[in-house]
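[1] Sequence and predicted structure below; questions after.
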Amino acid sequence: MNAPRSLDARLTEQRNPRTARIDQLATLEIVDLINAEDRMVAAAVGEERQQIARAIDIVVECLRAGGRLFYVGAGTSGRLGVLDASEMPPTYRTDPALVQGIIAGGLDALVRAQEGAEDHAGDGAAAMDEKNVDARDFVLGIAASGTTPYVHGALQRARERGARTGFLLCSWPSEALMKTHDVVIAPLVGPEVITGSTRMKAGTATKIVLNTISTAAMVKLGKVYGNLMVDLQVTCQKLQDRGERILMATVGVSREEAQRLLDESGGHVKTAIVMASRSLDAQEARQRLDAAGGSVTELVGTLPVA
């Protein structure tokens, strides 16, 4: 008997012929099948490398101009946007307002699904008004299917307010979508293991793309030295230890000296590196960093490869 065809043209709603008998498999076979499907995700993201790079350049341009990055989505897409945004302050010492995630249904939707919230385009538009989005900002809509009304409503209003916009989806982008936005990223991961369950391959692809955009943007904004997280702010024991080890590795000081430098720098690793490398006090080090656009490399040179 032939499997029935999907009545929906969206790639995310197609049935996957490779998993059509998953309900008849042994546990280890299910694990292997899901793993085989997941291996396709990185390759699909790689096919969108040029568009991802374009999105990064737009983000950097907007942030340098005093703008903000907004992720807008519903369900899994919205949660992933909020997750990526929430990890920027502890990792890169950014102002929480710099990168923001907006999810249909509000913060309650992070822990309890509110599927109906995605159907209201007007709510997406209202969110852009509430955030006072303007021409300095970049708004990236995230919708695996590419059709979520809340996301389209938000992007339309963002463009009306002068913002630059992008769209991240895991289905075939329409010509209209391509013409409307500054960048469209469409990793085609194929039909899901469980039909329509876009928290799986589409969700993984979305996480990879967002990781790449935000990480690369922070690198280009001078928040990384070599491959070290030097713009972190020491706020807990784990970060204190990491900060001390970074100083020990970059400027060759003892653990005790690293602790002293962190104390004098106010817990800011980047400032402490410049203090030690240029024999400066914290105030002068911060001023030098500001003048260099936050680049440690410009002030102390390239970090040697370990």
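    Received, thanks.
[2] Please count neighbours and contacts with C-alpha atoms only from this point.
    OK.
[3] for residue 228, what are its contacts?
    Contact partners of residue 228, counting by C-alpha atoms under 8 Å, 6 or more residues apart in numbering, are residue 246.
[4] residue ranges of the strands in the stretch 151-300 of the chain, please?
    Shown for the stretch 151-300 of the chain, the strands assigned by DSSP state E, counting those that start in this stretch span residues 164-168, 183-185.
[5] Redo those strands as a markdown table? Include distance to residue 150 and mean neighbour count.
    Output for these, formatted as a markdown table (distance: least, C-alpha to C-alpha, whole Å; neighbours: other C-alpha atoms under 10 Å):
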| stretch | distance to residue 150 | mean neighbour count |
| --- | --- | --- |
| strand 164-168 | 13 | 25 |
| strand 183-185 | 17 | 24 |
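[6] Out of the ones you listed, the one nearest residue 223 is which?
    Of all the strands of the stretch 151-300 of the chain, strand 164-168 sits nearest to residue 223, with 23.6 Å by C-alpha to C-alpha.
[7] next, the one to line up against it:
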Amino acid sequence: MKLQTEIPSTQHRELDLYPTEQLIDALIDDQFDAVRAVRLASPQIANAVTQALPRIRDGGRLIYVGAGTSGRLGVLDGVELTPTFSWPNERAIGLLAGGHTAMFTAVEGAEDDAQQGADDLRALNIQIQDVIILLAASGATPYVLGALQAGREAGALTIGIANNADAPITLEADIGITLETGNEIISGSTRLKAGTAQKITLNSFSSALMVQLHKVYGNLMVDVKPTNAKLVRRTINLTMFATGCDEAMAKDTLSQCQYHVKTAIVAILNQSSVLAAQARLLANDDDVRRAIQQKE
């Protein structure tokens, strides 16, 4: 089977002769195919969120598996969940063919080892509640297919994401998401629009999941983990925006609850103590909106 992501494009055959401005325009314009591909896959992405949600609520983990660019994008998505949504590090795990070294340096041949993919996944003691996101532009990377087989054997939810139609990863996973980005402007360079489409898909999937886990109030990032000065400032701004209070009240309330924005919002809007706000959140599945609306 010929992979569309590997077939040279019939457009821009003299790309190497383009002046710089034309070259940049061509590279940027080609990325719009990525957005269109993800938009067409929206129903499948929504289904993945729906199927993943009960497992994650039951304590499952998000486990990303990939090689090369795809694997690095998976690692990135998982890592960013902690500062953005206070998601526990141990519940967002990235498996990259070639191990940690491959995050920074290409490890030749690592993606061709299906057994290693299966072994790496099994080493995590996979449970039925886990959600495994399998990424490969080709859709046929042996390392990822090995992990897919091991994930299915364990009864975990498997989500396959590929950039070619009828790919083994999407056909064999519980949920297949095909992002048909077509030929790359630089033939075979799937770090371009194939990678962009995967990044958009991962952003959409994990962000939607976090919203439905009550880590967003309105459109505010209320479960942010303030690990640096910029994020501490963000917690203050978010609290002021959500409640209409002044900076002094926001800082004072946040200082009483270790800068947990959700608690500060509930305490200020309900004119209650931090302890009472924490109790309300606990009683309402950490949902800010329900905690505010709860009757005495």
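    That came through fine. Note that this is a predicted model, so its numbers are computed, not measured.
[8] Quick check: TM-score for this pair?
    Superposed pair, TM-score by TM-score structural alignment, normalised by the length of structure 2: 0.95. Supporting alignment: 293 aligned residues with a C-alpha RMSD of 1.3 Å.
[9] re the thing from before, could you say which one of the strands of the stretch 151-300 of structure 1 comes nearest to residue 175 of structure 1?
    strand 183-185 (10.6 Å).
[10] can you tell me what part of structure 2 the closest one aligns to?
    Residues 175-177 of structure 2 are matched to strand 183-185 of structure 1 when aligned by TM-score structural alignment.
[11] Please work out which residues outside the matching stretch touch it.
    With C-alpha under 8 Å, 6+ apart, stretch 175-177 of structure 2 has contacts from 41, 44, 45, 47, 48, 158, 159, 160, 161, 162, 169, 170.
[12] before we move on, the earlier item: which of the strands of the stretch 151-300 of structure 1 sits closest to residue 96 of structure 1?
    Using C-alpha to C-alpha, the strands of the stretch 151-300 of structure 1 put strand 164-168 closest to residue 96 of structure 1, at 20.2 Å.
[13] which residues of structure 2 does that closest one align to?
    Under TM-score structural alignment, the match for strand 164-168 of structure 1 is residues 157-161.
[14] what about that stretch, how far off from structure 1?
    Once the two are superposed, stretch 157-161 of structure 2 sits an average of 0.8 Å from its aligned residues in structure 1 (mean C-alpha distance after the TM-score superposition for structure 1).
[15] got it, and stretch 144-151 of structure 2?
    Counting by mean C-alpha distance after the TM-score superposition for structure 1, stretch 144-151 of structure 2 comes out at 0.4 Å.
[16] now that stretch, how far from the centre of its chain.
    19 Å (C-alpha atoms, centre = their mean, to the nearest Å).
[17] Residues touching it, excluding its own?
    With C-alpha under 8 Å, 6+ apart, stretch 144-151 of structure 2 has contacts from 65-67, 111, 113-122, 126, 132, 134-136, 157-158, 168-169, 172-173.
[18] Tell me which of those fall in helices.
    Of those, the ones assigned to helices by DSSP state H are 114, 115, 116, 117, 118, 119, 120, 121, 122, 168, 169, 172.
[19] residue contacts, whichever residue in structure 1 pairs up with the third one?
    The reference is to residue 116 of structure 2. Applying TM-score structural alignment, one finds that residue 116 of structure 2 aligns to residue 123 in structure 1. By C-alpha under 8 Å, 6+ apart, the contact list for residue 123 of structure 1 reads 104, 150, 153, 154.
[20] Against residue 142 of structure 1, how distant is the most centrally placed residue in structure 1?
    The residue lying closest to the centre of structure 1 (C-alpha atoms, centre = their mean) is residue 210, at 2.9 Å. According to C-alpha to C-alpha, to the nearest Å, residue 210 of structure 1 stands 10 Å off from residue 142 of structure 1.
[21] what sits in contact with each of those two?
    By C-alpha under 8 Å, 6+ apart, the residues touching both residue 210 of structure 1 and residue 142 are residue 81.
[22] Show me just the buried residues among the ones in helices among the contacts of stretch 144-151 of structure 2.
    By neighbour count, with 16 or more other C-alpha atoms under 10 Å, these hold 114, 115, 116, 117, 118, 120, 121, 122, 168, 169, 172 as buried.
[23] mind listing what the first one touches?
    In other words, residue 114 of structure 2. 142, 143, 144, 145, 146, 147.
[24] Just the ones in helices from those residues, please.
    Per DSSP H, those map to helices at 142, 143, 144, 145, 146, 147.
[25] Good, we can wrap up now.
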